[in-house]
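> fold the following.
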Amino acid sequence: MDTASIRSRVNALWDESIIAELKEYIRIPNKSVAFDPDWRTHGYMDLVVERFSRWARAQQLRAVAVEVVRLEGRTPLIFIEIPGDSDGTILLYGHLDKQPEMAGWRAGLDPWQPVLEGERLYGRGAADDGYALFACLGALSALQAEGIPHARCVVVIEACEESGSFDLPAYIDHLAPRIGRPDLVIALDSGCGNYEQLWCTTSLRGLAGGTLTVTVLTEGVHSGAAGGVVPESFRIARALLERIEDSATGRILPGEFHVAIPAARLEQAKAAASTLGSALREFPFAGSTRPLTDDPVELILNRTWRPALAIIGADGLPPAANAGNVLRPMTALKLSLRLPPTCDAKAASRKLKELLESDPPNGAQVSFTPNWGADGWDAPPSAPWLSRALDEASRAYFGKPAAYMGEGGTIPFMAMLGERFPEAQFLITGVLGPGSNAHGPNEFLHIPAAKKLTCCVAGVIAAHFRRDRV
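Here you go, the predicted structure:
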């Protein structure tokens, strides 16, 4: 394969078409259904689906079939089929729904306004995960233009990932006869340790979450009258959270939320720590805030194979500027508990509810309402051909060998596919690297890395075709 020609074709497509499309995509506030229950009325999701589908149909791909599939009561899904030159099937995955705006965007940036600064395209969703469709089809376009054979490819772009992919199982069941049995899965919704090489995700954490509500009064009362008599709802919430997390260290306490870390993943963490070094600290820490540990290996294991709790929202707390001396009637906290890759998310959610609701302090009215959950994923061993292909592609387009590391996020689709297709090989990768800040303010897509990743996907697809022909 002429890697220079592939690079030239991919770069040209990005520069002449993809970047412009992503700018228009950023302008559309197609928040995921969990954050926009009225998404049908607003029409933003359909607008993105139409734009993406139109672009896909315009590509010079041999006999490409692009369909928008709509199941009753569910978000739409883009299904693309590209016939191949062999009996194998490659399933490529991405999503087009977005996280909400989030506060804190720096001056000159906005979640719904694209801003190109040097090599970075700022705006919500371009890196997570709008670029995926374009990278998948860009890789295939380059291969076909160079006359390089490939297997049949099926591209699935969902619109519910940021809400937990609860619509996706129904679509996979519905489309199962058309998908077939893929022997390679490529997903472009993950992270990268740096922008200097191809990063292959070897595991993903699971997730259990919900809302903890503590109610102590039917209405707020004067804090001077009630303080010292009525238990404070926030204090009770704090006490309940201590059953889950050691507030002094951040360690998650119940053994049900931990798993044994495989030896191979420990070795990968050590290798990744050696590659990344101080880059692991490149978060926007305020003041003299420090990471939980100075050991880079432990930091990687903390964010990939150990549970972690975050409070991501709250109700019952008025804005500070409008807070009177009132003992509030209730406190509600939105919890997000990241789980190790092989921890059962449903069992963890049940345990979380049991721990939080049992024997509440002062007899307070306490409820925990689970509202999301997803199993993690641990990659199967890579076949020799895939390991070679990943390394060759990374060296050809990044100039460095491929690297391997687990990621702390969750892609529900991966656990689903791992169960359905246990014999399949997986390439899970992405462009969510240092500073890209998916889900937060100032999200950006690192364009050179996205171009090189597109080339790497082309290289792996070509190697898949050759794997039994060497």
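> drop to CA atoms for contacts and neighbour counts, all remaining ones
Noted.
> would you map the helices across the protein?
3-13, 19-26, 39-42, 44-58, 131-145, 168-179, 223-226, 233-241, 263-276, 296-304, 345-357, 384-397, 412-420, 447-466 (DSSP state H).
> now render those helices as JSON lines, adding distance to Val214 and mean neighbour count.
As requested, the helices of the chain are exported to JSON lines (distance: least, C-alpha to C-alpha, whole Å; neighbours: other C-alpha atoms under 10 Å):
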{"stretch": "helix 3-13", "distance to Val214": "54", "mean neighbour count": "18"}
{"stretch": "helix 19-26", "distance to Val214": "38", "mean neighbour count": "19"}
{"stretch": "helix 39-42", "distance to Val214": "31", "mean neighbour count": "14"}
{"stretch": "helix 44-58", "distance to Val214": "36", "mean neighbour count": "17"}
{"stretch": "helix 131-145", "distance to Val214": "41", "mean neighbour count": "24"}
{"stretch": "helix 168-179", "distance to Val214": "34", "mean neighbour count": "15"}
{"stretch": "helix 223-226", "distance to Val214": "17", "mean neighbour count": "13"}
{"stretch": "helix 233-241", "distance to Val214": "6", "mean neighbour count": "19"}
{"stretch": "helix 263-276", "distance to Val214": "39", "mean neighbour count": "16"}
{"stretch": "helix 296-304", "distance to Val214": "29", "mean neighbour count": "21"}
{"stretch": "helix 345-357", "distance to Val214": "10", "mean neighbour count": "18"}
{"stretch": "helix 384-397", "distance to Val214": "50", "mean neighbour count": "19"}
{"stretch": "helix 412-420", "distance to Val214": "30", "mean neighbour count": "19"}
{"stretch": "helix 447-466", "distance to Val214": "45", "mean neighbour count": "24"}
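> go through the ones you listed and name the closest to Asp189.
helix 131-145 (7.3 Å; C-alpha to C-alpha).
> which residues does the closest one contact?
Contacts to helix 131-145, defined as C-alpha atoms under 8 Å, 6 or more residues apart in numbering, come from residues 6, 9-10, 13, 18, 22, 52, 56, 59-62, 92-95, 149-150, 155, 157, 188-189, 450-451, 453-455, 457-458, 462.
> and for stretch 37-54?
Residues contacting stretch 37-54 (C-alpha under 8 Å, 6+ apart): 25, 28-33, 66-68, 76-78, 96-97, 133, 159.
> turn the helices of the chain into JSON lines, including distance to Ile312.
Formatted as JSON lines, the helices of the chain follow (distance: least, C-alpha to C-alpha, whole Å):
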{"stretch": "helix 3-13", "distance to Ile312": "39"}
{"stretch": "helix 19-26", "distance to Ile312": "24"}
{"stretch": "helix 39-42", "distance to Ile312": "22"}
{"stretch": "helix 44-58", "distance to Ile312": "25"}
{"stretch": "helix 131-145", "distance to Ile312": "26"}
{"stretch": "helix 168-179", "distance to Ile312": "25"}
{"stretch": "helix 223-226", "distance to Ile312": "27"}
{"stretch": "helix 233-241", "distance to Ile312": "14"}
{"stretch": "helix 263-276", "distance to Ile312": "27"}
{"stretch": "helix 296-304", "distance to Ile312": "17"}
{"stretch": "helix 345-357", "distance to Ile312": "16"}
{"stretch": "helix 384-397", "distance to Ile312": "36"}
{"stretch": "helix 412-420", "distance to Ile312": "20"}
{"stretch": "helix 447-466", "distance to Ile312": "29"}
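> compare with the first, here's sequence two:
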Amino acid sequence: MTAADATQPPLDRGALSKFVERKWDDEIVPALTDYIAIPAKSPAFDANWAEHGYLERVVADAAAWAEAQRVHGLTLEIVRLPGRTPVIFFEAPATRSGSGESIVLYGHLDKQPEFEGWRSDLGPWTPKYEDGKLYGRGGADDGYAIYASICALAALDAQGVGRPRCVGLIETCEESGSYDLLPYVDALRERLGDVGLVVCLDSGAGNYDQLWLTTSLRGLVGGSLEVEVLDEGVHSGSYGGIVPSSFRVMRQLFERLEDAATGRLLPQAFHCTIPENRLQEAQETARILGDEVWKPAPWACGQDGKPVLPVTTDAREALLNATWRPSLSVTGAAGLPALASAGNVLRPRTAFKLSLRVPPLVDAARAVADLKALLELDPPYNARVTFKPEASAANGWNAPQLVPWLADALQQASQAHFGAPCAFIGQGGTIPLMNILQAGFPRSQFVVCGVLGPKSNAHGPNEFLHVPFAKRLTAAMAEIVAAAP
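Predicted structure coming up:
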């Protein structure tokens, strides 16, 4: 295939959709089925990842599939820096003259750990395709991204539709905070070129009925908080009322941090002013989704057989809580014996793993320092209180204003392949690459989207990839790439 010129054929949307449909059914779903079966956990959850070889295996499989596709001039390399997780870098030269900027296509292949609570006929490493959903860990978050990206390029090239130069950056450390990514970006900076657009397929969707563009991401601060009151456990009958419970000390520390009744984080340093355009987007998204903002959560059966209630049933406020306000979660614990083996003992220590999501405009490094100072200062009963931050603190991200060509392309692609307008939503999660690329390429535009729609449950049990939505998203991405200058 030669580079396209002004006489190139117009995009045939019907042919594009059929190409994507066939590629997904015949090749991508089987490839992702194999991928899901491999426990390629991120380094934070598999300290022996290098010895186990699972990350290398999924990288090799994805690279082999990509190299077999008919993409004009495609070259691919598995890049390995010493002591770091591998990265796939691919390049597809422009097929249209006059395109000086590059498009970066981003994804990751590492996975979250197993988690408990999978449906009896499902499991993290036992893929199952049912009713258009491919169940298993990692398919939606984010193994599909390289396959969808390459498929989109192949679909354009099959029609001879011109496009700019495209480069791919597929990492294997994202679920650990992408701490390996910046060294690779530095090493590959010249090969990335003059980046005009970044396409990231590692985000979510408010529903499966239209294209969703992510406009912001929260940052992440994590660490372990430990309270010690004894060198060894003692009989609760002898010392209860004398020795302060390590759990009660922990509760007092939490009272410094959040309002127990509402979950609102108390330190003002963890909050930011929400930009007016994001408030307006939240209002419009609340209008589109209504109660579906909060209803899809797998609510437990609460008191009197009624479901547990959300923090708020106001859709706009729920969206802002999950995207532009800080929130605290306890994601792990130590020092607590299993119920069956718990005796009448005052335990010497209680430790919690904390996950603090901070708003897009809050500096994560400053938040770490503020959190440590708040928790360790003047502890109750002079207990030994230690907060050990994780090294993977990451800033949030606020997308730049869309330029006209991209705003038009998003709407046209959504209407063409979903029959509905493109919608805009913030996300509560973190993608560290966005700030890295925005700092390195400040003139770039960003298309951050993904397949993590209602009940897809990334990181939790019963994670699934909504294949019909993924097909339409792939076709829409192809149109956006073709529209780039």
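> Ala415 of the first structure against Trp377, yeah?
Yes. Judged on C-alpha atoms under 8 Å, Ala415 of the first structure makes contact with Trp377 at a distance of 5.1 Å.
> re the thing from before, closest one to Leu217 of the first structure among the helices of the first structure?
With C-alpha to C-alpha, the closest approach to Leu217 of the first structure among the helices of the first structure belongs to helix 233-241: 9.0 Å.
> who does the closest one touch, helix- and strand-wise?
strand 206-215, strand 330-339, helix 345-357 (3 or more C-alpha pairs under 8 Å, 6 or more residues apart in numbering; DSSP states H and E).
> go again with 6 Å.
strand 330-339 (3 or more C-alpha pairs under 6 Å, 6 or more residues apart in numbering; DSSP states H and E).
> to Phe283 of the first structure, which of the helices of the first structure lies closest?
helix 296-304 (12.6 Å).
> measure the mean distance from that closest one to the second structure post-superposition.
Aligned to the second structure and superposed, helix 296-304 of the first structure gives a mean residue distance of 0.4 Å (mean C-alpha distance after the TM-score superposition for the first structure).
> which residue numbers in the second structure go with that helix?
Aligned using TM-score structural alignment, helix 296-304 of the first structure spans residues 315-323 in the second structure.
> residues near the aligned partner of Trp377 of the first structure in the second structure, how many?
Under the alignment (TM-score structural alignment), Trp377 of the first structure pairs with Trp397 of the second structure. Trp397 of the second structure has 25 neighbours, counted by other C-alpha atoms under 10 Å.
> span of stretch 107-114 of the second structure from start to end?
20 Å (C-alpha to C-alpha, to the nearest Å).
> in the first structure, what range does it match?
Against the first structure, stretch 107-114 of the second structure falls on residues 94-101 (TM-score structural alignment).
> check which residues of that stretch are buried.
Gly94, His95, Leu96, Asp97, Lys98, Gln99, Pro100, Glu101 (16 or more other C-alpha atoms under 10 Å).
> need the residues that contact that stretch.
30-32, 111, 125, 129-130, 132, 157-159, 188, 439 (C-alpha atoms under 6 Å, 6 or more residues apart in numbering).
> most neighbours among those, which one is it?
For the contacts of stretch 94-101 of the first structure, neighbours tallied by other C-alpha under 10 Å; top is Gly125, 30 neighbours.
> residues touching it, list them.
So Gly125 of the first structure contacts Lys98 (C-alpha under 6 Å, 6+ apart).
> translate it into the numbering of the second structure.
For Gly125 of the first structure, the residue aligned by TM-score structural alignment is Gly138.
> aligned partner of Gly147 of the first structure in the second structure?
So, by TM-score structural alignment, Gly147 of the first structure is matched to Gly160.
> same thing with Thr202 of the first structure?
Checking TM-score structural alignment: Thr202 of the first structure goes with Thr215.
> thought its match was touching Gly429?
No. With contact defined as C-alpha atoms under 6 Å, Thr215 of the second structure does not reach Gly429; the gap is 11.9 Å.
> the two: which has the busier surroundings?
Just comparing Thr215 of the second structure and Gly429: by other C-alpha under 10 Å the higher neighbour count belongs to Thr215, 23 against 18.
> for the more buried one, give its distance to Val448 of the second structure.
For Thr215 of the second structure, the distance to Val448 of the second structure (C-alpha to C-alpha) stands at 8 Å.
> common neighbours of the two, please.
With C-alpha under 6 Å, 6+ apart as the test, Thr215 of the second structure and Val448 reach no residue in common.
> hmm, back to that, what sits up against the match of helix 296-304 of the first structure?
Ala282, Gln283, Ala286, Gly290, Val293, Gly426, Gln427, Gly428.
> and the fourth one, what's its match in the first structure?
In the superposition onto the first structure, Gly290 of the second structure corresponds to Gly277 when matched by TM-score structural alignment.
> what's the nearest residue to that match if we skip its chain neighbours?
Nearest residue to Gly277 of the first structure, sequence neighbours excluded (C-alpha to C-alpha, 6 or more residues apart in numbering): Pro296, at 6.7 Å.
> now Leu375 of the second structure: closest residue in space, sequence neighbours ignored.
With sequence-adjacent residues excluded and distances taken as C-alpha to C-alpha, 6+ apart, Leu375 of the second structure is closest to Leu253, at 6.1 Å.
> state the distance from the counterpart of the one you found in the first structure to Lys346 of the first structure.
Using TM-score structural alignment as the criterion, Leu253 of the second structure maps onto Leu240 of the first structure. With the distance defined as C-alpha to C-alpha, Leu240 of the first structure ends up 20 Å from Lys346 of the first structure.
> what's the answer for Leu356 of the first structure, then?
16 Å.
> ok, now Ala273 of the first structure?
For Ala273 of the first structure, the distance to Lys346 of the first structure - C-alpha to C-alpha - is 32 Å.
> next: Val297 of the first structure.
29 Å.
> ok, so of the contacts of stretch 94-101 of the first structure, who is nearest Pro370 of the first structure?
Nearest to Pro370 of the first structure out of those is Ser32 (C-alpha to C-alpha; 18.5 Å).
> need the counterpart of that closest one in the second structure.
That one, Ser32 of the first structure, aligns with Ser42 by TM-score structural alignment.
> got a list of what its match touches?
Ser42 of the second structure touches Asp110, Lys111, Cys173, Glu175, Ser176, counting by C-alpha under 6 Å, 6+ apart.
> name the nearest residue to it, ignoring sequence neighbours.
Asp110 (4.9 Å).
> Arg27 of the first structure reaches Gln113, doesn't it?
Yes. Counting by C-alpha under 6 Å, Gln113 is a contact partner of Arg27 of the first structure at 5.4 Å.
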